[in-house]
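Trainee: no sequence on hand, only this structure:
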């Protein structure tokens, strides 16, 4: 895939991360945001990508424009990052269409809205897809792709190819689901984690420690299915041997509701685990640590 010109609509946290990713991969980036946000975060984001992937031999240029029409002049792909507001999103996607060619894919970073709802007012809804990143979006490789009822398969395939070409690890959902894929998996695990803390089974610190030093490292490298298959003579043998144990766990999984008492219990235990460290300190440690983790996954990961 040759050099592209990427249109970024919305320049908040996610928009800036996308701009850095595309520019680091050598594509020119044209940015529109009505709030005229500063570019202060970009040098740090690019430095993180340099640490992860090595300095870009020929980074693309990033230019900000005050008008949407000027931003989208001559672009090859749009990454939209507007607020999670359905009426606004519908109007915005339809407006984007007025300024791009019919062949241009429009991808939304939405984390909560369904593509079928967002594309409802589009002239060519077939080319609208979800391209949802995972935070911190400039470092994390995952991009979730799904189309709406009117999206065609070619648009999904083209979006996936563009994301793969900048070093992302896209996954494609075969149908729309609330929360897409990764958040549903996280939500299932986190519901049980919250219930265990709420009921006094373990503290936040020990629940997180159990995941970090239990399945976390193995699943990071190989995912759950491949990793578990190695604990027996293949996945079928694993399910035969350990299926009853998992069924017993599933039959006794706890439920969680984020009522005031639960929120209070989780907050107290989480603050104890944080132990006075600042948000800035924790984020810096996370970003620095992710570089090493993701390098290892790139070298040793199974998928």
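Mentor: Looks like it came in fine. The structure presented is a predicted model; accordingly, all values stated were derived computationally and were not measured.
Trainee: going forward, measure contacts and count neighbours with C-alpha atoms only.
Mentor: Noted.
Trainee: helices and strands around whichever helix or strand residue 48 is part of, which ones?
Mentor: Using DSSP states H and E, residue 48 sits within helix 42-53. Of the remaining helices and strands, those touching helix 42-53 by 3 or more CA pairs under 8 Å, 6 or more residues apart in numbering; DSSP states H and E are helix 13-24, helix 279-300.
Trainee: contacts for the longest one, please.
Mentor: Read that as helix 279-300. Residues outside helix 279-300 that contact it (CA atoms under 8 Å, 6 or more residues apart in numbering): 48, 51-52, 136, 139, 220-221.
Trainee: off-centre distance for that helix?
Mentor: 15 Å (CA atoms, centre = their mean, to the nearest Å).
Trainee: ditto for the shortest one
Mentor: Average the C-alpha atoms of helix 13-24, do the same for its chain, and the two points are 13 Å apart (CA atoms, centre = their mean).
Trainee: run the angle between that helix and helix 42-53 for me.
Mentor: 60 degrees (axes from the mean of the first three to the mean of the last three CA atoms, to 10 degrees).
Trainee: next, the buried residues of helix 13-24.
Mentor: 14-24 (16 or more other CA atoms under 10 Å).
Trainee: quick one, strands of the protein?
Mentor: 5-9, 28-32, 62-65, 77-80, 105-108, 128-133, 142-147, 169-172 (DSSP state E).
Trainee: so which of the ones you listed comes closest to residue 246?
Mentor: Residue 246 lies closest, by CA to CA, to one member of the strands of the chain: strand 169-172, at 26.3 Å.
Trainee: show me what the closest one is packed against.
Mentor: Judged by 3+ CA pairs under 8 Å, 6+ apart, strand 169-172 is in contact with strand 142-147, helix 153-165.
Trainee: then this one, side by side with the first:
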């Protein structure tokens, strides 16, 4: 397994900047690339708060790594041991960029894409070494949320997936590995299923957006944060076996009546109206700061008392 001292971060937007902070906080040097030098200045301005957030969640065990900027992406320009790519979700851009990254790094360096919607098999088609291309999808805000979803494409080698998992664990993340590709990966599919039912409840006039969010935040949300759905239900009766016998028919009745939803103009308009009512006069910056501050406290508790 390749040693890990320096990480390349390609793309310094919202996701890439946070990845750079994560790797540096873990004591790794970072070479960050973006064709727009303004992104580097934005990172420098955001870095103190990002590092403060990370330090509160997980105090560093040693000195922070150095982050430096490389505006050009050319042959041998990234002498790194791992790459995290964070370009916009456009397949032609991803294919071209991954091929360019290959020219900038050694042949055995694993390249992970932060893509949330594209498949690795579609991205790796123009790569000289497609066996080392993997997905490493973080959750937003990427510097705080522990989850990273990993999966390979049709031509990805198992060692590349294993190495990516090791890298993320080395940086304090909580990686999960999929055995095959699927649109939306794991977490987004779970969120999509829940949100589809939420849209159905709103469209049918059964519940408002505020009450739906309140039901989740003050119902399964706190327990699932600490223990997940399976362990939580295991504790809901005399073990998971008894739970399935006792409550299985109820869940089957729910599954049989789950609704469908679409993003038609009327439904979207109603969701927008109700969401805006919840937000009221609070700015996005205010809500984001409140979220990140709260996440620090939640993640510290989850780290100490989580079951997974």
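Mentor: All right, it came through fine. Quick caveat, the model's predicted, so the values are computed rather than measured.
Trainee: can you calculate the TM-score here?
Mentor: Laid over one another, the chains give 0.97 as their TM-score (TM-score structural alignment, normalised by the length of structure 1), with 303 aligned residues with a CA RMSD of 1.4 Å.
Trainee: hang on, the earlier thing: dump the helices and strands packed on helix 42-53 of structure 1 into CSV; add distance to residue 205 of structure 1 as well.
Mentor: As requested, these are exported to CSV (distance: least, CA to CA, whole Å):
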stretch, distance to residue 205 of structure 1
helix 13-24, 28
helix 279-300, 15
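Trainee: could you point out which of the ones you listed sits nearest residue 268 of structure 1?
Mentor: It's helix 279-300; of the helices and strands packed on helix 42-53 of structure 1, that one is closest to residue 268 of structure 1 (CA to CA) at 16.2 Å.
Trainee: residues in structure 2 matched by the closest one, start to end?
Mentor: Per TM-score structural alignment, the counterpart of helix 279-300 of structure 1 in structure 2 is residues 284-305.
Trainee: what's the average distance of the matching stretch to structure 1?
Mentor: Once fitted to structure 1, stretch 284-305 of structure 2 is off its aligned match by 0.5 Å on average (mean CA distance after the TM-score superposition for structure 1).
Trainee: which among the strands of structure 1 is found nearest to residue 43 of structure 1?
Mentor: For residue 43 of structure 1, the closest of these is strand 62-65, at 11.4 Å, according to CA to CA.
Trainee: in that closest one, what counts as buried?
Mentor: Going by 16+ other CA under 10 Å, strand 62-65 of structure 1 has these buried residues: 62, 64.
Trainee: quick one: list the elements packing against that strand.
Mentor: strand 28-32.
Trainee: whichever residue in structure 2 pairs up with residue 113 of structure 1: what's it in contact with?
Mentor: Aligning on TM-score structural alignment places residue 113 of structure 1 opposite residue 118 in structure 2. Residues in contact with residue 118 of structure 2 (CA under 8 Å, 6+ apart) are 89, 91, 183.
Trainee: could you dump the strands of structure 1 to a markdown table with distance to residue 277 of structure 1?
Mentor: Converted to a markdown table, these look like this (distance: least, CA to CA, whole Å):
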| stretch | distance to residue 277 of structure 1 |
| --- | --- |
| strand 5-9 | 34 |
| strand 28-32 | 35 |
| strand 62-65 | 34 |
| strand 77-80 | 34 |
| strand 105-108 | 34 |
| strand 128-133 | 27 |
| strand 142-147 | 28 |
| strand 169-172 | 32 |
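Trainee: just so I know, which of those lies nearest residue 262 of structure 1?
Mentor: strand 128-133 (29.1 Å).
Trainee: now do the contacts for the residue lying farthest from the centre of structure 1.
Mentor: Farthest-out residue of structure 1 from its mean C-alpha position, per CA atoms, centre = their mean: residue 241, at 34.4 Å. Contact analysis of residue 241 of structure 1 by CA under 8 Å, 6+ apart lists nothing.
Trainee: quick one: map it onto structure 2.
Mentor: Match for residue 241 of structure 1 (TM-score structural alignment): residue 246.
Trainee: ok, now residue 206 of structure 1?
Mentor: That one, residue 206 of structure 1, aligns with residue 211 by TM-score structural alignment.
Trainee: how far away is its match from residue 170 of structure 2?
Mentor: Distance of residue 211 of structure 2 to residue 170 of structure 2, computed by CA to CA, to the nearest Å: 40 Å.
Trainee: over to residue 262 of structure 2?
Mentor: 41 Å.
Trainee: map residue 195 of structure 1 onto structure 2.
Mentor: Per TM-score structural alignment, residue 195 of structure 1 is aligned with residue 200.
Trainee: just give me the neighbour total for its match.
Mentor: Neighbourhood size, residue 200 of structure 2 [other CA atoms under 10 Å]: 19.
Trainee: list the contacts of the nearest residue to it once chain neighbours are set aside.
Mentor: Nearest non-adjacent residue to residue 200 of structure 2, counting by CA to CA, 6 or more residues apart in numbering: residue 261, 5.2 Å away. Contacts for residue 261 of structure 2 (CA under 8 Å, 6+ apart) come out as 196-197, 199-200, 203.
Trainee: JSON lines please, covering those and showing distance to residue 71 of structure 2.
Mentor: Formatted as JSON lines, these follow (distance: CA to CA, whole Å):
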{"residue": "196", "distance to residue 71 of structure 2": "42"}
{"residue": "197", "distance to residue 71 of structure 2": "45"}
{"residue": "199", "distance to residue 71 of structure 2": "44"}
{"residue": "200", "distance to residue 71 of structure 2": "47"}
{"residue": "203", "distance to residue 71 of structure 2": "48"}
